[in-house]
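Peer 1: Give me a 3D structure for the following:
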Amino acid sequence: MRGFVFAFLGGAFITLQGVANTRISQDIGTWQAAAVTQFTGFLMAMLILMFIRDKKWKKFKRVNPLYLTGGAFGAVIIFSNVEAIQKIGVTLSIAVILISQLGLTFVIDGNGWFGLKRQKMRLPQLIGIGMMVIGVVILRL
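Peer 2: Down below sits the predicted model:
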């Protein structure tokens, strides 16, 4: 149940962040908004880490260096979201973002990339993605 709660919160905050970043970018520019957002996110994460104080930092050297670049994707995510929201609106942007996320996660799960257990993709999952695409087409009309 906690996983669903965190997923719901994550989705809600992605939307809120996209809208806030769009407003920021109107005043200072899109890449500037991405920089501000990444910086404030870093500060918040560091503040939370100061209170958690677990010893997991000792395992930092175990992380594959390739995976440490994951945070850099955030700048592209922010830029892309802001540009999409400005051009096609929040609802359509989030719908397309979700389809993109699900499509890529199917590829990742189906191939077992990044050390994840390989998941078999079945017809119901593909039908679900197809229905989402149809929904976006309907939203666009």
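Peer 1: When you work out contacts or count neighbours from here on, use the C-alpha atoms and nothing else.
Peer 2: OK.
Peer 1: With adjacent residues omitted, what lies nearest to Asn81?
Peer 2: Gly18 (6.0 Å; C-alpha to C-alpha, 6 or more residues apart in numbering).
Peer 1: here's the other one to compare against:
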Amino acid sequence: MSKKSFMLTSVFLLWGVAAGMVSPAQTSINAKLRVAVDSPFLASLISFAIGTLLLVLIILIMEHRLKFDLRIIPKSRWWIWIGGPLGVIFVTSNILLLPILGAELTVTAILCGQMMIALIIDHFGWFGVTQHKINWQRIVGFALMITGIVLIQHF
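Peer 2: I've put the predicted structure just below:
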């Protein structure tokens, strides 16, 4: 790996870590919003609505448009359109789980689920991602995550 490639990969990894740090904060904040509005679903809606407004502003500033060619809809694979509903499941689950499990256990359980499906997606090359077969090192890494969750739960 070249020095430039290593540096670029390092920047993106740090970006990923920073993005990952947002999730527990978002979950904690949305759990408080749930209490304020007395509904996990309304809290999710408010969270998505505010996020949508921010995205509209960003798109208008960065791309100067809000439209796309609707003819791509019937030509595209059905699953490219389910990111929003999957986000609803993710955000609402976080809101519901945090008061029961706490921030740390909620995040580690969610992370475990993310790693499990990421291993499967990579292994089979689903959704057009580059295929990376499951091997014993990846299985050991996943087992260590499960061990960490058990330790967090009991201590």
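Peer 1: re earlier: residue contacts, the residue nearest to Asn81 of the first structure?
Peer 2: Under the criterion of C-alpha atoms under 8 Å, 6 or more residues apart in numbering, the neighbours of Gly18 of the first structure are Ile78, Asn81, Val82, Ile85.
Peer 1: In the second structure, spot the helix with the most residues.
Peer 2: Using DSSP state H, we find that the single longest helix of the second structure is helix 3-37.
Peer 1: Helices along the second structure, start to end?
Peer 2: Going by DSSP H, the second structure shows helices at 3-37, 40-63, 72-75, 83-101, 103-124, 136-154.
Peer 1: Mind giving me the packing neighbours of the last one?
Peer 2: Using 3 or more C-alpha pairs under 8 Å, 6 or more residues apart in numbering; DSSP states H and E as the contact criterion, the neighbours of helix 136-154 of the second structure among helices and strands are helix 103-124.
Peer 1: residues in the first structure aligned with the helix it packs on?
Peer 2: Residues 90-111 of the first structure are where helix 103-124 of the second structure lands when matched by TM-score structural alignment.
Peer 1: superposed on the second structure, where does the matching stretch end up, distance-wise?
Peer 2: Aligned to the second structure and superposed, stretch 90-111 of the first structure gives a mean residue distance of 0.5 Å (mean C-alpha distance after the TM-score superposition for the first structure).
Peer 1: circling back to that earlier point, map the residue nearest to Asn81 of the first structure onto the second structure.
Peer 2: Per TM-score structural alignment, Gly18 of the first structure is aligned with Thr27.
Peer 1: about what we covered before: please report which of the contacts of Gly18 of the first structure has the highest neighbour count.
Peer 2: Val82 (29 neighbours; other C-alpha atoms under 10 Å).
Peer 1: Find the nearest non-adjacent residue to Val129 of the second structure, please.
Peer 2: Closest to Val129 of the second structure by C-alpha to C-alpha, 6+ apart is Asp122, at 6.7 Å.
Peer 1: any idea how far that neighbour is from Ser76 of the second structure?
Peer 2: 21 Å (C-alpha to C-alpha, to the nearest Å).
Peer 1: The two - which one has more neighbours?
Peer 2: Asp122 (17 against 10).
Peer 1: circling back: in JSON lines, list the helices of the second structure along with distance to Thr130 of the second structure.
Peer 2: Shown next, in JSON lines, are these (distance: least, C-alpha to C-alpha, whole Å):
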{"stretch": "helix 3-37", "distance to Thr130 of the second structure": "16"}
{"stretch": "helix 40-63", "distance to Thr130 of the second structure": "28"}
{"stretch": "helix 72-75", "distance to Thr130 of the second structure": "22"}
{"stretch": "helix 83-101", "distance to Thr130 of the second structure": "19"}
{"stretch": "helix 103-124", "distance to Thr130 of the second structure": "7"}
{"stretch": "helix 136-154", "distance to Thr130 of the second structure": "16"}
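Peer 1: Neighbours of the aligned partner of Ile48 of the first structure in the second structure, how many?
Peer 2: Aligning on TM-score structural alignment places Ile48 of the first structure opposite Ile58 in the second structure. For Ile58 of the second structure, the count of nearby residues is 12 (other C-alpha under 10 Å).
Peer 1: what's the distance between Ile29 of the second structure and Lys75 of the second structure?
Peer 2: From Ile29 of the second structure to Lys75 of the second structure the distance is 39 Å (C-alpha to C-alpha).
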